[in-house]
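A.B. asks: can you look at this prediction? I've put the sequence above it.
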Amino acid sequence: MRWTTAGRTPAAGGVLAAPTSPTSDPSTPGPSTPLEGPAPHAHPADGHPAVAATAHALAGLDATGQVVRLPAGARTSAEVARHLGVAPAAVARSSLLRAPGDRLVLVLASGAHDLFPPVLAAVLGVPRLHPVGEVETVRRTGSLPGCTSPVGLAEPLPTYVDVTLAVHPVLWVPAGHPRALFRTRYDELLRLAAAHPVEIG
């Protein structure tokens, strides 16, 4: 069974508290190429468990966007942003980090904003944060590093979102596969992921 944030709002407790219940009702139009739509050829993201879980969670959370596929030519952050027609800073990337006590933290940062775990650890008030390796990221989230979706996770994870993303009216967020994203707004993203805004550093 996959974890969703339906009926939960961002936790008001400790910085590593598990997510609890979202309530806002955003109205951004969804993207024009949903994952569920027909495709003439198989796409690498089609049938991927993490992508399917993301699409299912977005529907259950009444999200305004859907999972969309990226073409083979969109590989770098700049190419992805150019394809989507947005600034690279509006495309989020995800990082799975480990805090003391084997607590995992999911962080969504702007594609144009470097993530420094020591700085973020100080902001969150924990001694240290270490990046989680590829094998464990796949095992714990079903996704490769950098493309973990903040919704549809197999286990609840405290989630933090870079405040610099808030200046962009449209955000594109990883959907569980390097070539799958979903469209949202900053306020909606906080609701969908039961996330906390945070200054990355």
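C.D. replies: Great, that's in hand.
A.B. asks: drop to CA atoms for contacts and neighbour counts, all remaining ones
C.D. replies: OK.
A.B. asks: what's the longest helix in the chain?
C.D. replies: Scanning the chain for the helix with the most residues, using DSSP state H, yields helix 49-60.
A.B. asks: what's the neighbour count on the nearest residue to His177 once chain neighbours are set aside?
C.D. replies: Closest residue to His177 apart from its sequence neighbours, by C-alpha to C-alpha, 6 or more residues apart in numbering: Cys147 at 5.6 Å. Close neighbours of Cys147, defined as other C-alpha atoms under 10 Å, add up to 25.
A.B. asks: structure B:
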Amino acid sequence: MTEKRTHPAVERVEAALAAAGVSSDVVWFDDSAKTAAEAAAAIGCEVGAIANSLVFALDGEPVLVMTSGAHRVDTAFLGRVLGGRLARASADVVRAATGQVIGGVAPVGHPASVRTWVDTALADHPVIWAAAGHAHTVFPTTFDELVRITGGIPTPVVGD
């Protein structure tokens, strides 16, 4: 991890966090942390404490699923839970919906509201880490705070 830097997408995330009453503690890495494993190694935490921001299309509408880095979203299961067809969004859809690129998508700081679901497995960790708008950034939060700042709906994302 290194000194504070700046980037327009990160500045939008910091502004959204501040507007939500969250003190912004964005951490910059020297190298990118595009995967949960890379982020966990750089932070020194369990991979399950990484909150991956994944954009899907739910019947064609971009939606955000905040999932634990410890597992993959079961799209068939979650689609049934959400009452529609869930498919991975293209890089272009991700950027249009969030203003950010894959590997650095934050849970906040998007051009418009994105319906969000938050993996209940993240509640197992007292501190979770989410991307802050750039592949070299993360910020610490809690499950309850993540649900609050995203307006997300807690839900399991993996079937039994």
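C.D. replies: Good, I have the coordinates. Bear in mind the structure is a predicted one, so any value in this text is a computation, not a measurement.
A.B. asks: any idea what the TM-score is?
C.D. replies: After superposition, the two chains reach a TM-score (TM-score structural alignment, normalised by the length of structure 2) of 0.89; 158 aligned residues with a C-alpha RMSD of 2.0 Å.
A.B. asks: thinking again about what came up before, now for the aligned residue in structure 2 for the residue nearest to His177 of structure 1: which residues touch it?
C.D. replies: Mapped onto structure 2 by TM-score structural alignment, Cys147 of structure 1 lines up with Gly104. Neighbouring residues of Gly104 of structure 2 by C-alpha atoms under 8 Å, 6 or more residues apart in numbering: 34, 131-137.
A.B. asks: mind listing the strands for structure 1?
C.D. replies: Secondary structure of structure 1 (DSSP state E): strands at 67-69, 92-99, 103-110, 130-131, 159-162, 171-177, 180-184, 196-198.
A.B. asks: the shortest one vs structure 2, mean deviation?
C.D. replies: Which is strand 130-131 of structure 1. In the superposition with structure 2, the average deviation recorded for strand 130-131 of structure 1 is 1.2 Å (mean C-alpha distance after the TM-score superposition for structure 1).
A.B. asks: so which bit of structure 2 is that strand matched to?
C.D. replies: Against structure 2, strand 130-131 of structure 1 falls on residues 87-88 (TM-score structural alignment).
A.B. asks: equivalent analysis for the last one, please.
C.D. replies: Strand 196-198 of structure 1 falls opposite residues 153-155 of structure 2 when the two are matched by TM-score structural alignment.
A.B. asks: that stretch vs structure 1, average distance?
C.D. replies: Relative to structure 1, stretch 153-155 of structure 2 is 0.6 Å off (mean C-alpha distance after the TM-score superposition for structure 1).
A.B. asks: which residues touch that stretch?
C.D. replies: Contacts for stretch 153-155 of structure 2 (C-alpha under 8 Å, 6+ apart): 116-120, 147.
A.B. asks: which one of the residues you listed is nearest Arg80 of structure 2?
C.D. replies: Trp117 (13.7 Å; C-alpha to C-alpha).
A.B. asks: now do the residue mapped onto the closest one from structure 1 against Val123 of structure 1, distance only.
C.D. replies: Here Trp117 of structure 2 is matched to Tyr160 in structure 1, going by TM-score structural alignment. Distance, Tyr160 of structure 1 to Val123 of structure 1, using C-alpha to C-alpha, to the nearest Å: 11 Å.
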